[in-house]
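Undergrad: Sequence plus predicted model, see below.
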Amino acid sequence: MKVQEGLFLVAIFYLAYTQLVKGQPRKDCQTRCGDVAVEYPFGTSPGCYYQGDDSFNLTCNEKELFFGNMPVINISLSGQLRVRLVRSKVCYDSQGKQTDYMDRKTSLGNLTLSEHNKFTVVGCNSYAFLRTSGVEKYSTGCISLCDSVPSKKGSCSGEGCCQTSVPRGSYFVRVKPHSFDNHTTVHLFNPCTYAFLVEDGKFDFYALEDLNNLRYVTTFPVVLDWSIGNETCEQVVGRNICGGNSTCFNSTRGTGYNCKCLEGFEGNPYLPNGCQDINECISNRHNCSEPSTCENMRGSFTCNCPSGYRKDSPNSCTRKVRPEYFRWTQIFLGTTIGFSVILLGIICVQQKIRHQKDTELRQKFFEQNGGGMLIERVSGAGPSNVDVKIFTEEGMKEATNGYDESRILGQGGQGTVYKGILPDNSIVAIKKARLGDCSQVEQFINEVLVLSQINHRNVVKLLGCCLETEVPLLVYEFITNGTLFDHLHGSMFDSSLTWEHRLRIAIEIAGTLAYLHSSASIPIIHRDIKTANILLDENLIAKVADFGASRLIPMDKEQLTTMVQGTLGYLDPEYYNTGLLNEKSDVYSFGVVLMELLSGQKALCFERPQCSKHLVSCFASATKENRLHEIIDGQVMNEDNQREIQEAARIANKCTRLTGEERPRMKEVAAELEALKVKTTKHKWSDQYPETGEIEHLLGVQILSTQDDTSSRGYDSIKNVAISDIEAGR
């Protein structure tokens, strides 16, 4: 009797084991928690969720479903989980004293952040940082500025509210809010900075209510991606958990797989019999036209014709022709031909009208995309040397394979850049401005105007543009070797640039800026010099790119007032505080780039204990304390080039002085870097290394003093910002 009981228990254990292996949940599992349906592979108890991953184990607490400590909104079987995340905030009293602070660290288990979310900051004179970990570390930030309550409703474009995209694939998220002036100037209507993640399209900014208390909302919907395991469909053939009448597809987040029902079936594809046949005839999902009748089939349907009718298409029937009807058929055919001739005439007229409308539409797009603005600016500048090829809309679509996502080279504030292949097989880069943003159109026209007046080997060459499309396009030469940022900090390229490479690249950038400031027909201020805007060709020759933020300086002015624009970490503090733009703003940004070349660190860096703040502050303190070697890239410095690197660091410190008057001009910087190149090629730090006076005599310029007091001139990126709190970001 005991033997029989033992065999019975073994059989029960075997059935339960095979059930879990195949991914089949128990039949007594909870299927609903409050208003949320609990769908397998998720579950609320052992044996009810996919046993290969505890991330699918949810908690039902008082009729509310939780993933960890996050309330669940709904579960999508296509690979998405919607939850609610708590927002972060920092608040101050009227004297600027912090009264409340809350930053959020969230671990998502084996689930990852979806790309269908936005990082959002609400507040005046506020900024926040988002740091994520996943396939790779990613950091970004968002700045919101205003002095009074914005009047626009629903606009989150930087005035009181800003938003930026986030990448997919992150399983750890941290949000940190900050304020530039502790809300002392705006405390009456905005005492706090709020920062949070929210599903794209689920937050509408209303300044009157949101700046005061965010309408008392503390959580926001966020989309998470999930998949089964970490193998592809090809790797789990025969052992995936997809049920009958379903198929496996690789997850878009880059790891694992998901299941979906075959066409003509619906239900839960993760259950053995979860996908059931759809009866199209009952559910009215067929397109059979009378007098045909619908007949359901497994996974599809068919349209049947009644007696005396025949099929003339898959879903319609016509009456069979009998001999006595032949004469009437001839009459019908003659009438049909006559009507066809009339119809053909009508079509020809419609085609002509449509062609006229298309011409008017192209003209509308031409004006909408700034064609009139371009003509006005070119004609208003006197004799013009603009010579830009005009491309057609069809040509652009063919070159980018219909703007396929695989052709995207990069995305930024001014738009998206695609790789294009022209009919002559030449490869170009096609820049597509953002749709419906008037400020982007002005930047697009500005880039055409600036690039058309530059003829320099180290500036990306403009090939043409397209204005007859709904979205304006720029076409310029394709640079094959990525950006300087990629080579210094990215994973796509070997980052072992030699000292000679880095010095030559710095000389080329400095020479280009000196040309733009002093030798161009109209002086040009780039305004956004950074390593991400320096391209490298196959020979590692530097090419300055992205002139969308540039400004032309009239010959009778040395500076002009503009809206502050640039990139955090590279932005000239004097320009940021005053709005007065001159060539010394580019000198500051170049100094930061030179520091990146020397250290291999990002402008806002946190990768070394010696470099826990902005590079400008790091270099200033390291120079003063005689420990420059601690922050220089180990692949660069050696016994033979220490003096050259120290000289380059001194030049970088001089370029990043707090005020523009204390910085050298760009052509002076270029001359000093050329002097370093002479030392590299001719002297190799021998005993015959020429003194400073000799270099001055050779180049006809005054070398900057090596005794500069960098400690009193150091600058921590943005006024009143605690740089130690800033996280690494591109």
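TA: Received the coordinates, thanks.
Undergrad: rest of the way, CA atoms for contacts and neighbours
TA: Fine.
Undergrad: Just give me how far stretch 553-565 sits from the chain centre.
TA: 30 Å (C-alpha atoms, centre = their mean, to the nearest Å).
Undergrad: Same check on stretch 542-560?
TA: Centroid displacement of stretch 542-560 relative to its chain, using C-alpha atoms, centre = their mean, is 25 Å.
Undergrad: hang on, Asn304 packs against Asp312?
TA: No - using C-alpha atoms under 8 Å, Asn304 and Asp312 do not qualify as a contacting pair, with a distance of 11.4 Å.
Undergrad: Among those two, which residue is more densely surrounded?
TA: Neighbour totals were compared for Asn304 and Asp312, and Asn304 leads with 19 against 11 (other C-alpha atoms under 10 Å).
Undergrad: distance of that one from Thr293?
TA: Asn304 is 5 Å from Thr293, where distance means C-alpha to C-alpha, to the nearest Å.
Undergrad: Comparison target below:
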Amino acid sequence: MNMVHGLFLLAILILASTKLVMGQPSLTCQTKCGNVSIEFPFGISTGCYYAGHDSFSLTCNETTNELFSGNLQVINISLSGELRFLKSTSYSCYNSEGLTEGTSYNTRLSNFTLSSKNRFTAVGCNTYAFMTTTYGDRNYSTGCLSICDSIPKENGLCSGEGCCHTSVPKSSKRFIISSRRFDREASVKDFNPCFYAFLVEEGMFSFFPSQDLQNLRNVTEFPVVLDWSIGGQTCQQVGNTSICGQNSECTDSTTRTGYNCKCKAGYNGNPYLENGCQDIDECSTSSPIHRHNCSGSSTCENTVGHFLCNCPSGYNLNATDNSCMLKGRPEYYGWTQIFLGTTVGFLAILLVFSCVQQKIKNRKNTELRKHFFEQNGGGMLRQRLSGAGPSNVDVKIFTEEGMKEATNGYEESRILGQGGQGTVYKGILPDSSVVAIKKARLGDSSQVEQFINEVLVLSQINHRNVVKLLGCCLETEVPLLVYEFINSGTLYDRLHGSISDSSLTWEHRLRIAVEIAGTLAYLHSSASIPIIHRDVKTANILLDENLTAKVADFGASRLIPMDKEQLTTMVQGTLGYLDPEYYNTGLLNEKSDVYSFGVVLMELLTGQKALCFEKLQQSKHLVNYFASAMKEKRLHEVIDGQVLNESNQREIQEASRIAVECTRLMGEERPRMKEVAVQLEALRVTESKQLWSDQYNEPEGNEHLVGVEMLSARGDTSTTGYDSIKNVTRLHIEAGR
């Protein structure tokens, strides 16, 4: 059993590492090496570069501050698909007795290819040089010839006298360069003892005969341009799976297979990052490329992706040069009777045309809203809600204009969070009520079904610890869900994130655990149709101002028919919380939520994350780490020091036992969620009585706590005190709201 458990954890760690590398880079990634900037998809450490090919992984020599890709020294990376590196020259040196020394090089470029911007160059008198390149399974050769019997007089001219150059074939992944002399007479050896051949970026080498024919060997390296791209498919082939971020577009590489990304017009930044392309403020930027062209008295107004030129009152904008012209100027209006008659006639025609066009536009908008409604699952939602019972008809339908106004045009400052199912905005409705608006991230029909599933699941739930669904909007391109606003962040934020709270006491944590357990027990046992959440984690537990838990994000949930105990589904969930039995078999049942809850309970007890890659190899997974500590009787080492004290050691010990039982490898060995809720509520009641007893120091009060001792021996419910606690707890769970 331990071996199976270990193999499963190893598989999870491998998957987690893969996901980290393929995803967006961490904020801690190194962005410079010496004077060279490093931007995604390139990076130095794991998780900082795109894992489509090893060539995006770079190495920084901290001693010399030099950046390398393999054995190539990188000096510049362009997000447009170019990389520059330094390459040494090939040379041959002669004296009167013949060849004294020389070198040539054979270079492999990994997944990069040569750019057509390079020039193959040879320097020397009576010299020939050649280069062989490899493209696919074929070899190509090119070269040039340089002849002279004295030092050329003209600088900067490489035309065959002392210097020659030629173009090179692009898309080559390997090249071999060497130089030779075909005339060994001593007539040129005094001023030209050595002969050189090298690749160099066009425009980066200028020939100075008197200097280069004798001392070019002192210039050891020249810049060479390489092309790079993402993958080996076109934009059409990768579709919406490209790594291009928002406000960017995919473009097929013109120099090799694969594609590159670029920001759309009006945006600037790194198009390979999720939010890398940001709007350019043309009105305030100092860049001559992106600055506005408003002239005269016109003023610039920045808009998303563009800008407007505005004129003061009494002036009109001249579209020719974006300047302002005074109304009534003859050259602007042309005050002649012919022009006036023509204008009146044109305006009449334009008015009729506008009316017809407006009707057509209104009809198209209506059809478009209907199309979006069906595309976003409106028909599916109508069909399912119509058969789900009378309690499910109270779902408000919001308009597109209302959602835009509530989120101030989906302003970035209104974003509350982003996840696998979509983006959540803070919205303010016309009645000044604050809501949370979830903008679903849909790309295919299965995601549409998840969106409709969340509406359906939430419409079935009436519980005070479940986030309340207020309505939805389906007439937009991307569907929206409107929830009640929970203003104190998530449990993850409180334990690990930006609003980590040291005042989150054991009493708070135990109550939150009881509320979550009671909610899941209600979903499993007391809802009209049993519901399995399938993505229980601290990031999906919201907290209100009183630190009351609200279970959220039902996009992955499933309704279980009354005649079935489990479903076979595609495995879905979050690493660290995912039930290993469900992961291996694809069989989903309520014990999958029990496992996830056990991990959440461990987080509440320890204050540590479910998966932590900064830890030692054997303790990255909290479940394994916690279970080992429990077994080896060193639980005090892992419990959060902010909650552990002498008065609550028994409660923490019992809660730890419950957490371990919830995370057993086999689902049949785990308790049901209702049993977990009863035991945790019993702990809470026990703790409350203990606090009361300690406060008032009444010895006889302790007699009522005897039954709690039976919690350490599961299955024996003969004690009267325990039965009364269990009955009270069951009523709380089944009552719902």
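TA: It's in. No experiment lies behind these values; they were computed from the predicted model shown.
Undergrad: ranges for the strands of the stretch 201-350 of structure 1?
TA: Remark: strands of the stretch 201-350 of structure 1, listed N- to C-terminal, are 219-225, 246-250, 257-261, 265-267, 275-277, 293-297, 300-304, 309-313, 316-319; assignment by DSSP state E, counting those that start in this stretch.
Undergrad: Deepest-packed of those, please.
TA: Across the strands of the stretch 201-350 of structure 1, the average number of neighbours (mean count of other C-alpha atoms under 10 Å) peaks for strand 257-261, which reaches a mean of 24.
Undergrad: All the helices of structure 1, residue numbers only.
TA: With DSSP state H, the ranges of helices along structure 1 come out as 2-21, 207-213, 326-368, 371-380, 393-399, 438-452, 484-489, 499-514, 573-578, 583-599, 615-624, 642-655, 666-682, 692-699.
Undergrad: in the second one, what counts as buried?
TA: The neighbour-count criterion (16 or more other C-alpha atoms under 10 Å) identifies Ala207, Leu208, Asp210, Leu211, Asn212, Asn213 as the buried residues of helix 207-213 of structure 1.
Undergrad: returning to that earlier point: quick one: closest of the helices of structure 1 to Gly254 of structure 1.
TA: Smallest distance to Gly254 of structure 1 across the helices of structure 1 (C-alpha to C-alpha): 21.6 Å, for helix 484-489.
Undergrad: with structure 2 superposed, average distance for the closest one?
TA: Relative to structure 2, and after both are superposed, helix 484-489 of structure 1 has an average distance of 0.6 Å to its aligned residues, where the measure is mean C-alpha distance after the TM-score superposition for structure 1.
Undergrad: Show which residues not belonging to that helix make contact with it.
TA: Judged by C-alpha atoms under 8 Å, 6 or more residues apart in numbering, the contacts made with helix 484-489 of structure 1 from elsewhere in the structure are 492-497, 531-536, 596-597, 600-602.
Undergrad: thinking again about what came up before, for Thr359 of structure 1, find the nearest of the strands of the stretch 201-350 of structure 1.
TA: From these, taking C-alpha to C-alpha, the stretch that ends up closest is strand 309-313, at 38.1 Å.
Undergrad: tell me how far that closest one is from the chain's mean position?
TA: The chain centre lies 53 Å from the centre of strand 309-313 of structure 1; the measure is C-alpha atoms, centre = their mean.
Undergrad: Over to stretch 581-594 of structure 2?
TA: The answer for stretch 581-594 of structure 2 is 27 Å, by C-alpha atoms, centre = their mean.
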